[in-house]
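Novice: got a predicted structure here, sequence first:
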Amino acid sequence: MAKKIRLDVVTPEKVAFSKEVNMVIARTTAGDVGILPGHAPLVGTLGIWPLRIMEEEGETQLSLMGGFIEVQPDKITILGGTVELVEEIDVARAEAAKERAQRRLKGDVVAADTVTDELRAEIALKRAIVRLKVYEFYQQRRR
């Protein structure tokens, strides 16, 4: 049996995921990092991207909207502001948010503070894309 590492993914509201896993792939603000049991200690800031979790049964993905990661040789702790399992993703809402953000970025929607609105639209677009990526990952696995 392969060696495992404990993964705890928590938000202010809940424990989103807590399990022994084989590997975790996370997108930090410095780039992607793959974490196996025995990994060197690490602390980092996470980007808006799917969190990939490798288990015996296959891959699991979570929608992760940034946060922090702490890695110890036997444990990974992720503190996320928003973390969603695929069954928690509202696809229609994510698609609407994506379209709204794209309209703002094209200039179809004008705001009083254009710079702030553009930054908010970029973040909203990233969040919507991540939700849709995680949802699509599970749809492809079903086929």
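Specialist: Looks like it came in fine.
Novice: all contacts plus neighbour counts: C-alpha atoms, from now on.
Specialist: Will do.
Novice: so where do the strands sit in the chain?
Specialist: Using DSSP state E, the strands of the chain run over 5-10, 15-21, 23-28, 31-35, 42-55, 58-72, 75-80, 83-84.
Novice: residue 125: which of the ones you listed is closest?
Specialist: Closest to residue 125 of the strands of the chain, according to CA to CA: strand 42-55, at 10.4 Å.
Novice: buried sites along that closest one?
Specialist: Neighbour-count burial for strand 42-55, counted by 16 or more other CA atoms under 10 Å, picks out 45-53, 55.
Novice: can you check stretch 11-21 too?
Specialist: 16-17, 20-21.
Novice: check stretch 82-91 too.
Specialist: 82-86, 89, 91.
Novice: go on, stretch 55-72?
Specialist: Per 16+ other CA under 10 Å, stretch 55-72 contains these buried residues: 55, 60-69, 71-72.
Novice: grab the most central residue of the chain for me.
Specialist: Ranked by distance to the mean C-alpha position of the chain (CA atoms, centre = their mean), the top residue is residue 64 at 2.1 Å.
Novice: below is structure B, check it against A:
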Amino acid sequence: MANTLLLEIVTPDRKVLSEDVEYVGAPGALGEFGVLPNHIPFLSALGIGNLHFKNGGKSYYVFVAGGFAEVSGNKMTVLAEVAEKASEIDIDRARKARERAEQRTAKVKENVDWARNQAALRRAIARMSCRESGSQAGTC
């Protein structure tokens, strides 16, 4: 394919994706960034959110949480702590995780780990958003 870059997404457990794509948008630790073919070398920490890429004019979504993205030599490598394609996300499980996190947040107790709970809430909401975005785009 002309004018594409290779996108590889890997976690400690598996290779999630290896595809030639036209564009990648990713949740950086300091905000979202985009990558097109022939991008300059680049390295970024990843936040929690939805990575999206375009292929054949269609948008596809992958939930990512933590890790790093490296762009070099017309290839983007994502080393993520967690990565799930939109079609792999169990929406009921994500809803239940969100509800648990919201309940823990509502409890004002000293033994609640605030940062851990907020991260769990962000992951659940981002998973649900990724799944819904993928479903709306018809690309799950």
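Specialist: Now that the structure is in, tell me what you want to look at. From a predicted model like this one, the values you see are computed outputs, not experimental measurements.
Novice: re earlier: which residue packs closest to the residue nearest to the centre of structure 1, ignoring adjacent ones?
Specialist: residue 83 (4.7 Å; CA to CA, 6 or more residues apart in numbering).
Novice: quick check, that neighbour in contact with residue 65.
Specialist: Yes - using CA atoms under 8 Å, residue 83 of structure 1 is in contact with residue 65, at 6.4 Å.
Novice: save the buried residues of stretch 82-91 of structure 1 as CSV, and put in distance to residue 131 of structure 1 too.
Specialist: CSV is the format used below for these (distance: CA to CA, whole Å):
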residue, distance to residue 131 of structure 1
82, 11
83, 10
84, 8
85, 9
86, 8
89, 7
91, 8
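Novice: identify the residue of structure 1 aligned to residue 27 of structure 2.
Specialist: In structure 1, residue 27 of structure 2 lines up with residue 27, judged by TM-score structural alignment.
Novice: please name the residues that touch residue 128 of structure 1.
Specialist: 94-95, 97-98 (CA atoms under 8 Å, 6 or more residues apart in numbering).
Novice: tell me how far residue 62 of structure 1 lies from residue 100 of structure 1.
Specialist: Going from residue 62 of structure 1 to residue 100 of structure 1 by CA to CA, to the nearest Å gives 23 Å.
Novice: angle of the longest helix belonging to structure 2 against strand 75-85?
Specialist: Determined from DSSP state H, the single longest helix within structure 2 is helix 114-137. Relative orientation of helix 114-137 of structure 2 versus strand 75-85 (axes from the mean of the first three to the mean of the last three CA atoms, to 10 degrees): 90 degrees.
Novice: equivalent range in structure 1 for helix 114-137 of structure 2?
Specialist: By TM-score structural alignment, helix 114-137 of structure 2 lines up with residues 118-141 in structure 1.
Novice: just give me the mean distance for that stretch relative to structure 2.
Specialist: Average distance, stretch 118-141 of structure 1 versus aligned residues of structure 2 after superposition (mean CA distance after the TM-score superposition for structure 1): 1.0 Å.
Novice: starting at the chain centroid, how far to that stretch?
Specialist: In terms of CA atoms, centre = their mean, to the nearest Å, the centre of stretch 118-141 of structure 1 is set 9 Å apart from its chain centre.
Novice: cool, and stretch 60-68 of structure 1?
Specialist: 2 Å.
Novice: residues making contact with it?
Specialist: By CA under 8 Å, 6+ apart, stretch 60-68 of structure 1 touches 43-54, 78-86, 127, 130-131, 134, 137.
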